[in-house]
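J.: the sequence isn't on hand, but the structure is:
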């Protein structure tokens, strides 16, 4: 039964209901409430009204979030728990809540799993509880995106209405971080509200996820991870997962079909952002399968074909202009054509970066690729290429310079000369974060000097 977060701790949910599976053992709802009560005591002793919440474990995050709300604290959710990132937020009047010891010095409340305090909770006012998410943004500087618990609950209720029947009883495992809104909603909060167990760690290796997954499971992943599913035989019918959720970028059609063969189901793609929340969903039965808006979401486009959305999840329920260029269909569904910042002009010609990447990935030598314009040189198109095993073998045989000449020749039947990358870097893996999104700053750094240039 779905229980909103605001009413969860005062609900009649059975104490022995499993919440999270940690090292093969279940933490129950009674365990959760006892740990939250213990944390509430520590937060009150600090006399603060806001906290930074950054954890390694999704279960620890849930404990910290509910304890902070119970003590009337506003929550800051940084993109990650790295020391350099935390220095932007942690101070005496805004301590860090974390299960990672010794990263907040004296300004830390440790989420240690202890209990011993009699739980006494109140119903939360969803309009008075806030999480401030911070995205890295295109500039690399943290960008604040406030979300009220009312907005979050509204979205979770819709997700339960659409997917709840399919997810009935399914344990959730993820390859993405809960420090980002997609991972938090689908990996932690939706299972918590629905009374399903979730695994609190991030599974970076598919083999480890599959080894831990119960027969009836839900996977929460990203396009970057789904394009890197290793070769293995399709799962036996009784072990096939009812649903796979993915978000964070476009999922290549080939990757969707590969996942369908191996897992027995097409991934459900969620289109949205931290600012808009979930906007639409689809399962790619063919390359032009449109995205269907979630209930309560309105869509429109401007003269530049940029998508705007309006829903009860957006701040003030006003129209939010996205950076996505779409083909809008009569029923309100839409087909993504790319992002506005994925089109550049070189030598007077409009070039689609996504198109260049698409043709690069068709090469037997290429596993993945990122194509972009260097900030300091708006006329230079560059490529960072994640080579396949045959690609590395060829690289060893002829070197990087000759290999990039081969790749340019492979592109030339499809692209004009202006769309052929001028500078190249070859890497073992494209830099991505825990959410499976590319790290643009790391990509830029590869061209900071000519050392190792190809």
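T.: The structure has been received and is ready for your questions. Computed from a predicted model, the values in this text were never measured in an experiment. Numbering: from 1, shown residues only.
J.: drop to CA atoms for contacts and neighbour counts, all remaining ones
T.: Noted.
J.: now stretch 423-434, how far from the centre of its chain.
T.: Relative to its chain's centre, stretch 423-434 lies at 19 Å (CA atoms, centre = their mean, to the nearest Å).
J.: and residue 31, helix, strand or coil?
T.: helix (DSSP: H, G, I helix; E, B strand; the rest coil).
J.: whoops, I mixed them up, residue 215
T.: coil.
J.: tell me where the stretch 101-250 of the chain has helices.
T.: 149-167, 181-183, 190-194, 206-212, 223-226 (DSSP state H, counting those that start in this stretch).
J.: one more to weigh against that first structure:
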């Protein structure tokens, strides 16, 4: 088995279907053309001396070159380490050293800047991918795609590292296959005529697994966007016939600000949201304005994304992400001793199944803390309601301990967001001499709205118990975010 199976096992009648459209440079690839391009670049990598088991870091924006380089590495048995293209050379150093990458494929043109970090590494560019695929006539590669063993590493995806150094999550084709099987279990499948858009970072499993492989499984097409731009997205929905949208809550909140693009959004068949808690107001407005409800999912890079899913409905309770997979993987809520909990009992989510990561790259101690007896302990806390739907309460590192009482940031944020003048909020802990910790809130107001701290605290006090009410509220213009679009609460703690 190989991740390239999604590309090379496509039926003959679909070979001339488009599979990749690069909205930045206009390049378009059918399944047949992408097969040839991947084989060419795979041969180029092998001719350069790169062998199976070595690691190549891919530092490219979303685009056709990114997909080709990624799949060519998989074809050869080379480990693909996809890193955020926003990283500058100094930031790249950690990832290149930690992953032991022997080659960097980057969009950056100045090799001197990269070499100044002092690493002995081969540097290639996105233009090299184009040159190989377009301008040089290589012989067709003779060998079949590398046959990956179940415990062999194929992909390294780095966590955001909000509480520690980023960790490399190890996956392979078996984990990706399990993810696609989960999508099939919940019924989130595609037709060969469907066209998915990818503006979430390809360096995240959301892009390089969730969108790419799910589309290829059904002979559908992925339109690659270098970055999220609402107006450009609307034009692409029109010109490319986009049918499915994938994003984080912030993307949908931003799209709803543009009344002029609502007619294009109404043409979508479905829209999926994940990676961060969904604002209840955003969910309602999206349904009202577009005529479709947002599908919501919960998962982590360590579980090869999706494990819990809510289909086309509004969550009455904030944090409700739906029901977990039951056929492919097992998802439970457990206490500190690992005992499964019943309804309305808050505990940690754990996952067991073929979708769970192999471990963290070169971090056995970190791996043993999270992988126990085959279970991955997510660090996310939740409870089940009477319908066995999972209600997220927050991460174990985010709970605020106010005089011994655990406060869920999600609960406080959901109340703050109910105020008609509030666009978005984020809640963190703040040290306090009397209570140990208290609740601190950050708020972004809607355009041209004013609201005093006292007025908002009074509003929240009418809906929450006293220990959950923010001790202070800071208004800011916009939130710091990580590469996937989540609010960076670690950065907020430094404000």
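T.: Here it is on my side, so go on. Just so you know, these numbers come straight off a predicted model, no measurement behind them.
J.: TM between them?
T.: Once superposed, the chains reach a TM-score of 0.84 (TM-score structural alignment, normalised by the length of structure 1), with 435 aligned residues with a CA RMSD of 3.1 Å.
J.: re earlier: of all the helices of the stretch 101-250 of structure 1, which one comes closest to residue 375 of structure 1?
T.: helix 223-226 (24.1 Å; CA to CA).
J.: highest average neighbour count across the helices of the stretch 101-250 of structure 1?
T.: helix 181-183 (a mean of 25; mean count of other CA atoms under 10 Å).
J.: post-alignment, it versus structure 2, mean distance?
T.: By mean CA distance after the TM-score superposition for structure 1, the fitted helix 181-183 of structure 1 averages 1.5 Å away from its aligned residues in structure 2.
J.: the strands in the stretch 1-150 of structure 1, which residues?
T.: Here the stretch 1-150 of structure 1 has its strands, by DSSP state E, counting those that start in this stretch, at 18-22, 25-28, 50-53, 74-77, 96-98, 108-110, 130-135, 143-148.
J.: out of those strands, the one nearest residue 196 of structure 1 is which?
T.: strand 18-22 (6.5 Å).
J.: residues touching the closest one, excluding its own?
T.: Contact with strand 18-22 of structure 1 is made by 26-29, 32, 59, 192, 195-200, as judged by CA atoms under 8 Å, 6 or more residues apart in numbering.
J.: how big's the offset between it and structure 2?
T.: Counting by mean CA distance after the TM-score superposition for structure 1, strand 18-22 of structure 1 comes out at 1.6 Å.
J.: wait, which of the strands of the stretch 1-150 of structure 1 is closest to residue 430 of structure 1?
T.: Closest among the strands of the stretch 1-150 of structure 1, using CA to CA: strand 130-135, at 19.7 Å.
J.: so which bit of structure 2 is the closest one matched to?
T.: Under TM-score structural alignment, strand 130-135 of structure 1 corresponds to residues 154-159 of structure 2.
J.: re the thing from before, output the helices of the stretch 101-250 of structure 1 in JSON lines; the columns should cover distance to residue 401 of structure 1.
T.: Listed next are these as JSON lines, based on distance: least, CA to CA, whole Å:
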{"stretch": "helix 149-167", "distance to residue 401 of structure 1": "49"}
{"stretch": "helix 181-183", "distance to residue 401 of structure 1": "40"}
{"stretch": "helix 190-194", "distance to residue 401 of structure 1": "49"}
{"stretch": "helix 206-212", "distance to residue 401 of structure 1": "34"}
{"stretch": "helix 223-226", "distance to residue 401 of structure 1": "27"}
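J.: wait, which of those helices is closest to residue 136 of structure 1?
T.: helix 181-183 (12.8 Å).
J.: need the contact list for residue 411 of structure 1.
T.: Going by CA under 8 Å, 6+ apart, the list of residues near residue 411 of structure 1 reads 356, 359-360, 420.
J.: and residue 292 of structure 1, that's in a strand?
T.: Yes. Assigned with three-state DSSP, residue 292 of structure 1 falls within a strand.
J.: tell me how far it lies from residue 311 of structure 1.
T.: Per CA to CA, to the nearest Å, residue 292 of structure 1 is found 14 Å from residue 311 of structure 1.
J.: show me the contacts for residue 56 of structure 1.
T.: Counting by CA under 8 Å, 6+ apart, residue 56 of structure 1 touches 81, 98-100, 201.
J.: just residue 113 of structure 1 next, same as before
T.: 35, 60.
J.: give me that answer again for 6 Å
T.: Each residue near residue 113 of structure 1 by CA atoms under 6 Å, 6 or more residues apart in numbering is listed here: residue 35.
J.: against residue 180 of structure 1, how distant is it?
T.: 23 Å.
J.: and residue 169 of structure 2, what pairs with it in structure 1?
T.: By TM-score structural alignment, residue 169 of structure 2 lines up with residue 145.
J.: how about that match: what's its closest non-neighbour residue?
T.: Spatial nearest neighbour of residue 145 of structure 1, chain neighbours left out: residue 133 (5.0 Å); criterion: CA to CA, 6 or more residues apart in numbering.
J.: now residue 197 of structure 2
T.: residue 223 (4.7 Å).
J.: how about that neighbour, what's its partner in structure 1?
T.: By TM-score structural alignment, residue 223 of structure 2 lines up with residue 199.
J.: same check, this time on residue 456 of structure 2
T.: Per TM-score structural alignment, residue 456 of structure 2 is aligned with residue 407.
J.: what strand or helix carries that match?
T.: helix 389-411 (DSSP states H and E).
J.: now that helix: how far from the chain's centre is it?
T.: For helix 389-411 of structure 1, the distance to the chain centre is 32 Å (CA atoms, centre = their mean).
J.: just the buried residues of it, please?
T.: Going by neighbour count (16 or more other CA atoms under 10 Å), the buried part of helix 389-411 of structure 1 is 391-392, 394-395, 400, 403-404, 407-408, 411.
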